[in-house]
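K.L.:
A predicted structure for the sequence below; I have some questions about it.
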Amino acid sequence: MPADLAVIGLGHLGLPLVQAAVAAGIDTVGYDTDPRPCAELRAGRTPVEGPLTASDIRRMLSGGFRPTTSAAELGRVRTAVICSPTPLGPDRTVDLTALGDAARALAARLRPHTTVLLESAVPPGTTEGFLRPLLEEGSGLTAGRDFHLACSPSRLDPGNRTHTYASTPKVIGGLTPACTESAAAFYGRLTDKVVRARGPREAEMTKVLETNFRHVNIALVNEMAVACHDLGVDLWDVIRCAETKPFGFHPFRPGPGVGGHGVPVDPGCLPYSGRTPGHPLRMVSLAQEINERMPRYVIQRCATLLNEHGKSVRGARVLLLGVTYKPDSADQEAAPAREIATRLMDMGAQIGYHDPHVLDWRVRELPVPRADSLYEAAAAADLTVLLQQHRTYDLQGLAVKAQLLLDTRGATPAGAAHRL
């Protein structure tokens, strides 16, 4: 059965797009080379950690969503959106393997007049220098003439109830003006506002700027956190005061590390041949270095607090609260909790955890004991460390029960705990 839309890649990018498309009445098929997410979806379960629930999936299925591993479905749609994962590889460059696989699967079945959109986070030049050749070689068609090609990087904030898919402006950059307008016509059915970029590179670079902006500013406040602690200054009060400035300041808050699917990208590190080397983004590299050392700083603070109370890390019972990268979400992508737990275990600590959204948590493939009763576990632990401030946590009550509480998110009342 033909569909209006094919979403390629049924992960943290693709499924919210499917949800928005089905809600807009668009007949949607979801394609993934991995049979596991398709099987989970058909059974009414979500295959990825994130804001979509089993009831969300069931509503999508009842609305006509069809998950499939059959690439033949890709040749029967008007619009195809590629949402493949693009993680950083061991060499810190973006891994485009999944994107290449998706492009080749689509190219073999690409029909004239189809609109192809790229939502994956990629370095600038990928749409034209990597995706376009694969589509043209595999289909025998020419982008911009026989089919439309555009980039519209995803702007998801999982769990955000204010900025939904529909209320978040969509940036679009087409290979040609006609490509841009075709993409705008599609996204206009899903979002309240469409923003036209000059071209694909500008759209790609918009995502790079947005992600790097987050990492650089978090790195700044992370450095401020360390400096303020050394100086005996209450950073959280400093931020509270600074954010009253009505211009020239945007508040960011420190934490034990930076998680999430958006990774800081240096656009000089393009993973395909033929790139033009540019000037490295030294500020981005420095921000990454600062943020990556925050878990070690948290460990240092843990050891100091225990020592000040006559205890050693070795043999100490440490309870970690919130092991996800985002509050009120089950998504653990790049969350600092795993590195912190690993380092504490290496130092001989006995680790336990509590997270209302994560029922099973493993470090080094070994299960970490989960606390059934939060207050009892905090009272029994030598040190409790708040790594994520889930809404369900009564932090004032927790501060009373815990023997020793380190708050890495500044979420507890002033004076109730030791704050980062």
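P.N.:
Now that the structure is in, tell me what you want to look at.
K.L.:
use CA for all of it now, contacts and neighbours both
P.N.:
Noted.
K.L.:
Would you map the strands across the stretch 1-150 of the chain?
P.N.:
Listed in chain order, the strands of the stretch 1-150 of the chain (DSSP state E, counting those that start in this stretch) span residues 3-8, 28-31, 66-68, 77-82, 115-118, 148-151.
K.L.:
From the contact counts, what lies against the third one?
P.N.:
Right, strand 66-68. For strand 66-68, the contact count by 3 or more Cα pairs under 8 Å, 6 or more residues apart in numbering; DSSP states H and E identifies strand 28-31, helix 35-42 as packing neighbours.
K.L.:
this is the other structure I want to compare:
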Amino acid sequence: MKLIEKIKSKTAKIGVVGLGYVGLPLAVEKAKVGFSVIGFDIQEKRVHLVNQGVNYIGDVVEHELHALVQEGRMVATTDYSMLEEVDIVTICVPTPLDDYQQPDISYVKASTEEIAKYLHPGMLVVLESTTYPGTTAEVVKPILERSGLVCGEDFHLAYSPERVDPGNKQFKTKNTPKVVGGVTPQCTEIAAVLYENVLEGTVHKVSSPQVAEMEKILENTFRNINIALANEMAILCDRMGIDVWEVIDAAKTKPYGFMAFYPGPGLGGHCIPVDPWYLTWKAREYNYHTRLIEVAGEINNSMPEHVVERIGHILNEEAKAVKGSNIYLLGVAYKKDIDDYRESPVIKIIELLMKRGANVKFSDPKIPSFTYRGINHESVPFSSQELEDADLVVITTDHSDFDYKLIGEKSQIIFDTRNAMKGVTVQNKLYRL
């Protein structure tokens, strides 16, 4: 087949719609192996940065991006008419929840409508955005077929879920296995050939886009539920006076039947707190209530409130109120050693503490500032003075850049929500989640 030949010879031109945490790393990997890549994004700032060879995503190496741009193998644009030039296009746009915890696939629809305007025979379209089972076949396919072209005959359509774990030192876009499910067997095969010629990870073919879509939701729901269990154990262990971290360390000595998950101040990021609700929403169509998923979501969503309650109890033991206390938070990113604060539970903790009248400061070496609900929050430089001045130091993100020895020496009271102080000498008082 002509498109397969073009893929194997690296003469196919590839478009990537959405140059965020998923799209930009994928576009770079495609360009690195020799494909000509056009990145599409509605944000002019992103397009300008890419065309200057300037990186803004943690998993992309800037000198590699700059070289690809200089060599002409990669370009970015806001002009979707350039889709006429591409043989393959992947959709990597956000799929958030709305205010009612329902899927917002407006970005997917808008991108697909732009692609439909320039769809041409032989083209391959791959959706990568995480979404509910049925999106590819029930939403994307009908929009594309408005062009008059028939899926499986005139053009090809598949779903291949993104797998990005920001900050992971071992697995990145290049070497993470890929799952692919096409509308027809030929769609699956062509999409699989694409990824086999771009990535080092294995490509696993499934029977349909729905299977691939459900597989992605299962991955993140698995983590969501197990983290919820760890969080609930932490709450119970605190009430019973048991160290939950020691309990988990003991449990993980079992070589089978147990996988360690850890509690924390809450879930963050675009995937784990969001994706399970896509399945919950879709399940209603089949008259099924996903009770376990919803309860897990409620537990995880309640953790910032639990952390603030613990802060209140800790200060109370020192005869202090939350109101007027100087509380110093270490870390705003939702995860260690990354600069991403999307859905970070720390933002909710800051908001709750401020509402209770606390004087809140934070340090994050990865995030100099953030804006939430119209209020700008600036990171202060991490220092022994800030540690000494605080009535309570709360470790909310366990960045490697923090000097934990100094934290142990200079802090009056520490509340560690990440077990970051394990093995560190503490001069005064230490509380753990």
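P.N.:
It's in. Remember, it's a predicted structure, so these values are computed and weren't measured experimentally.
K.L.:
What are the neighbouring residues in contact with the residue nearest to Asn55 of structure 2 when sequence neighbours are not counted?
P.N.:
Once its chain neighbours are removed from consideration, Asn55 of structure 2 has its nearest residue in Glu62; the separation is 5.1 Å (Cα to Cα, 6 or more residues apart in numbering). Under the criterion of Cα atoms under 8 Å, 6 or more residues apart in numbering, the contact list for Glu62 of structure 2 reads 53-55.
K.L.:
tell me which of those residues is nearest to Ser111 of structure 2?
P.N.:
Of all the contacts of Glu62 of structure 2, Ser111 of structure 2 sits closest to Asn55, with 23.1 Å by Cα to Cα.
K.L.:
How many residues are close by that closest one?
P.N.:
Using other Cα atoms under 10 Å, the number of residues around Asn55 of structure 2 comes to 19.
K.L.:
what residues are up against it?
P.N.:
Asn55 of structure 2 makes contacts with 49, 61-62, 65, as judged by Cα under 8 Å, 6+ apart.
K.L.:
Show me just the buried residues among the residues you listed.
P.N.:
Neighbour-count burial (16 or more other Cα atoms under 10 Å) applied to the contacts of Asn55 of structure 2 gives 62, 65.
K.L.:
I'd like the contacts of Asn55 of structure 2 laid out as a markdown table, including distance to Asp98 of structure 2.
P.N.:
Putting those into a markdown table (distance: Cα to Cα, whole Å) gives the following:
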| residue | distance to Asp98 of structure 2 |
| --- | --- |
| Leu49 | 29 |
| Val61 | 33 |
| Glu62 | 34 |
| Leu65 | 34 |
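K.L.:
Identify the residue nearest the geometric centre of structure 1.
P.N.:
With distances taken as Cα atoms, centre = their mean, His261 lies nearest the centre of structure 1, 2.6 Å away.
K.L.:
and stretch 228-235 of structure 1, which residues are buried?
P.N.:
Of the residues in stretch 228-235 of structure 1, those buried under the neighbour-count criterion (16+ other Cα under 10 Å) are 228, 235.
K.L.:
again with stretch 362-374 of structure 2
P.N.:
By neighbour count, and taking 16+ other Cα under 10 Å as the criterion, the buried residues in stretch 362-374 of structure 2 are 362-367.
K.L.:
Same question for stretch 122-140 of structure 2.
P.N.:
Under the neighbour-count rule (16+ other Cα under 10 Å), stretch 122-140 of structure 2 has 122-137, 140 buried.
K.L.:
which residues in the stretch 1-150 of structure 1 form helices?
P.N.:
Using DSSP state H, counting those that start in this stretch, the helices found in the stretch 1-150 of structure 1 span residues 14-23, 35-42, 54-62, 97-107, 126, 132-139.
K.L.:
The stretch 301-420 of structure 1 too?
P.N.:
Taking DSSP H, counting those that start in this stretch as the criterion, the stretch 301-420 of structure 1 carries its helices at 337-346, 374-380, 395-401.
K.L.:
ok, and the closest non-adjacent residue to the aligned partner of Ile299 of structure 2 in structure 1?
P.N.:
In structure 1, the residue equivalent to Ile299 of structure 2 is Ile290, according to TM-score structural alignment. Excluding its sequence neighbours, the residue lying closest to Ile290 of structure 1 (Cα to Cα, 6+ apart) is Ala219, at 5.8 Å.
K.L.:
from memory the one you found sits against Met294, does it?
P.N.:
No: the pair Ala219 of structure 1 and Met294 does not pass the contact test of Cα atoms under 8 Å, sitting 9.2 Å apart.
K.L.:
between those two, who's got more neighbours?
P.N.:
When Ala219 of structure 1 and Met294 are compared on other Cα under 10 Å, the one with more neighbours turns out to be Ala219, at 28 against 22.
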